[in-house]
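J.: Need coordinates for the following:
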Amino acid sequence: MNAAVLDLVDEFTVHTVYTADRLLADMDRNGIDEAVLVGYPICEWTDNWYTLQVAEAYDRLYGIVMLDPFAEGAADQLRRCMETDGILGFRLGAACPADQMWETFDPGVTWLRDAIAETEFWQAAVETDATVQLLCDHGQLDQALELVDRYPGLAYLFDHFAHAGPETPTDEGTFAQFAELAAYDTVAVKVSEIPHMSETTFPYADMHDHVRWFLETFGRERVIWGSDYPNVSDVASYPEARHWLRQVDSLSEGDRAWLTGRAFRRHVGLD
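T.: Reported below is the predicted structural model:
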C-alpha cells in the first residue's frame, strides 16, 4: 500500500485494512445482522475483486460494485458481476469526474446525461435486475430525473442526501426535485453519511428536518438508513452512525424498523 493511500485513510479510526471480518465484528458488537458493502476501491476504482469475493463468501454481506458505463465491455462486466451471489447492483459516482468516480467531487459535471445513451449497458442492467445506486449532488438531480425517466423499471438508490447540508432548503431549489423523483415507485433515498453532512455532533439534529422531509415525500417504505461506515469513522463511531436515528423526533419504532432493514430489502427485491 503506497504512501498516498495511507495518507488518505490516516484519519480513519478503524484499521487501515478494514476487512470483512473486522466489519462483521463491528456488526456483532452493535447488533447488526446484515450489511451491504458498497465497493470503494481507492487504488483502482473499478477493481471490484474484494467486493465480489466478500459478497460470495459471507451470507450476511451483500455487495454493490463500481462500474464505468462508458468502458469497453461495460455491459458484459456488469453481467459477470451480477452472476456473483450477493451482488445487488452497481454504483455511479455522478458527483465525480467520469474517469474517477470516487473522492474527487465536481458537482458541475454532466456526464450522467451522456451515460443515458449507453443503451447496451442499461439493457444489461435491466436484464440482470441490477440496483442502481447514485452518488450525485442535489444540483444534478435534473440529470438523474432524465435517467430514471428513460429506465423507470430499474430500482434506484440515492446516496447521502445528494450532498445537501443542513442549510440546504428542502421545499425549494434543486433539492426539491426529489419530490419529482418520488413520483417513481422505483426510487428510494438513503439517509446516510449523516455525520459528514451535519455541522454538529451526535445525534446530528441539524439534519433531522431533512430526514422528516424524506419520510413525508417518499414514505417510510422508500427511505433507507445507511451507516457509511467506516467512511465516517474520522468523525463518528459505529454506534453513533447507527443510533442517531433513535433521536429523530416523530419517528415510531415501526418507522425505524422500515428504515433500518425492511425498506431496503423490499426495494432491492430481497423479500
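J.: Could you use CA atoms for every contact and neighbour count after this?
T.: Noted.
J.: show me the contacts for F178.
T.: For F178, the contacting residues are L141, by CA atoms under 8 Å, 6 or more residues apart in numbering.
J.: can you check L112 too?
T.: L112 touches A94, Q143, A144, L147, counting by CA under 8 Å, 6+ apart.
J.: Confirm that it sits in a helix.
T.: Yes: according to DSSP: H, G, I helix; E, B strand; the rest coil, L112 belongs to a helix.
J.: Now do N2: how many residues are near it, please.
T.: By the measure other CA atoms under 10 Å, the count of residues near N2 is 7.
J.: Just the contacts of L112: which are in helices?
T.: Q143, A144, L147 (DSSP state H).
J.: mind putting those residues in JSON lines, neighbour count and distance to E221 included?
T.: Supplementary listing: the ones in helices among the contacts of L112 in JSON lines, determined by neighbours: other CA atoms under 10 Å; distance: CA to CA, whole Å:
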{"residue": "Q143", "neighbour count": "18", "distance to E221": "24"}
{"residue": "A144", "neighbour count": "24", "distance to E221": "21"}
{"residue": "L147", "neighbour count": "17", "distance to E221": "22"}
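J.: Before we compare anything, build this one as well:
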Amino acid sequence: MKIVDAQVHIWRQTVTPPTGKHRKVTQVTAEEMLKEMDEAGVDAALIHPPMSWDPTSQDMALEAAKKYPGRFAVMGSFDPKDPANKALIPTWRQQPGMMGLRWALLHPPEQKLLHEGALDWIWPEAEKAGLAIGMMGGIFLKEFRGIAERYPNLKLILDHCGLNRLGQDEEAFIHLDEMTALARLPNVAVKMTGAPHYSTQPYPFKNIQDGLHRIVDAYGPDRCFWGTDITRMPCTYRQCVTFFTEELPWLKGQDLEKVMGRSLCKWIGWDYKFD
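T.: Here you go, the predicted structure:
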C-alpha cells in the first residue's frame, strides 16, 4: 500500500519563530523531509508552505515538487486580503506541482476578514477554476458551512480533523456533532492531520480513537485523508503511520488504502501513480 501524507511543512529560514509546537529549528529541507518519510514508510507528501514564518517557503515547496515530482505536491496560498489576486486563480494549477489553496485563518484578524465577508471574492473564483481549498474550519464551523452551502461545487477541506485545535482529549471533540453534521454536504472533506496532537495519552492514543471513528463513519473513506503535520507531532513519524494502519481495527482493506492517500489525491486532482 502506498501512503501519501496530506500535510507536511518545509522551510529554509525563520523570519519569525515557527508557530505553536512546531520544531524550533531554522530550516527543514526537502531532503530532510524525504529522509523522515522514507524511514516512516511514507511514499509522498503534500507540502503546505509555512508562509507565516518563512515568506519564501512557497517557492521552496514548488522547487521541491519540481525536483521530486513523484514525492511532493503543493497546497499553496496568496494574500487573501487583496482582490487583485483574483487574476492568479484561473492559472493557479499551471504551476508545476501546485494542487490547490490553503489558508489556516488561525488568528483573530484573519477570522475577522472571514466573518465580515472580505474573502467572499475567493470562493466563486476557486469553484469556477476547480480548485480545492483547505482551512482550519473547525474553529469557524458556521462560516465554513455557509461557504460550502453557497458554493456546492467548491471542494472544501476541514484541516486537522475539523476539531477544536486548542483542545485535547475530550475538549478537542466539543464540536464533534456540528462537525460531523457537515458531512451531509458532499463538497466537504476532512484532512485527518495532526490527530496525535489531540491526545495527552501516549501512543496509541486510545482516548481519541472513538472520535476519529465517528468522523470516518460520517464522511466515509472517500472524504477522509490521513496526514501528519509531522513537524509538530508528539510522536514519531512511523507512529503517525501505524496509528492508522495498525491501531484502528475498524479501518481496513480498501477503506484504509483510500484514507492513507488515494482519496486525498482524487479530491485535489493529484495524478499520483498508486499502481
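J.: quick one: TM-score?
T.: TM-score of the superposed chains, computed with TM-score structural alignment, normalised by the length of structure 1, equals 0.81; 254 aligned residues with a CA RMSD of 2.8 Å.
J.: Tabulate the ones in helices among the contacts of L112 of structure 1 in CSV, adding columns for distance to A205 of structure 1.
T.: Formatted as CSV, these follow (distance: CA to CA, whole Å):
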residue, distance to A205 of structure 1
Q143, 30
A144, 28
L147, 32
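J.: which stretches of structure 2 form helices?
T.: 30-40, 57-67, 108-115, 122-129, 141-150, 176-181, 209-219, 237-245, 253-257, 263-268.
J.: What span of structure 1 is the first one aligned with?
T.: Spelled out, it's helix 30-40 of structure 2. Using TM-score structural alignment, the residues of structure 1 aligned to helix 30-40 of structure 2 are 20-30.
J.: got the buried residues for the matching stretch?
T.: Residues A20, L23, L24, M27 are the ones in stretch 20-30 of structure 1 that count as buried (16 or more other CA atoms under 10 Å).
J.: In structure 2, which of the contacts of L112 of structure 1 still touch?
T.: Among the contacts of L112 of structure 1, the contacts conserved in structure 2 (both residues aligned by TM-score structural alignment, their matches' CA atoms under 8 Å) are Q143.
J.: just how off-centre is stretch 208-219 of structure 2 within its chain?
T.: 17 Å (CA atoms, centre = their mean, to the nearest Å).
J.: er, stretch 83-90 of structure 2 actually
T.: 22 Å.
J.: Could you do stretch 21-41 of structure 1 as well?
T.: Counting by CA atoms, centre = their mean, stretch 21-41 of structure 1 comes out at 15 Å from the chain centroid.
J.: My guess is I268 of structure 2 contacts M98. True?
T.: No: counting by CA atoms under 8 Å, I268 of structure 2 does not reach M98; the two are 9.9 Å apart.
J.: wait, what's in contact with the residue mapped onto D68 of structure 1 from structure 2?
T.: Under the alignment (TM-score structural alignment), D68 of structure 1 maps onto D79 of structure 2. By CA under 8 Å, 6+ apart, the contact set of D79 of structure 2 is N85.
J.: How many residues are close by W250 of structure 2?
T.: Neighbour number of W250 of structure 2 under other CA under 10 Å is 12.
J.: same thing with L154 of structure 1?
T.: Residues near L154 of structure 1, counting by other CA under 10 Å: 21.
J.: which ones are touching the equivalent of it over in structure 2?
T.: The equivalent of L154 of structure 1 in structure 2 is L154 (alignment by TM-score structural alignment). Contact analysis of L154 of structure 2 by CA under 8 Å, 6+ apart lists W123, P124, A126, E127, G130, L131, A132, I133, A148, N187.
J.: Distance of the second one relative to E257 of structure 2?
T.: So the one you mean is P124 of structure 2. Plainly put, P124 of structure 2 is 32 Å away from E257 of structure 2 if you go by CA to CA, to the nearest Å.
J.: neighbour count winner among those two?
T.: Of the pair P124 of structure 2 and E257, E257 is the one with more neighbours under other CA under 10 Å, namely 20 against 15.
J.: Please indicate which of the contacts of L154 of structure 2 are buried?
T.: Using 16+ other CA under 10 Å, the buried ones in the contacts of L154 of structure 2 are W123, A126, E127, G130, L131, A132, I133, A148, N187.
J.: What lines up with the first one in structure 1?
T.: Residue correspondence to structure 1 (TM-score structural alignment): W123 of structure 2 is matched to W122.
J.: I268 and M98 of structure 2 - which one has more neighbours?
T.: Neighbours per residue (other CA under 10 Å) separate I268 of structure 2 from M98, with M98 holding more: 25 against 20.
J.: Look up how far A35 of structure 1 lies from the residue mapped onto that one from structure 1.
T.: Residue pairing (TM-score structural alignment): M98 of structure 2 is matched to I87 of structure 1. Distance, I87 of structure 1 to A35 of structure 1, by CA to CA: 12 Å.
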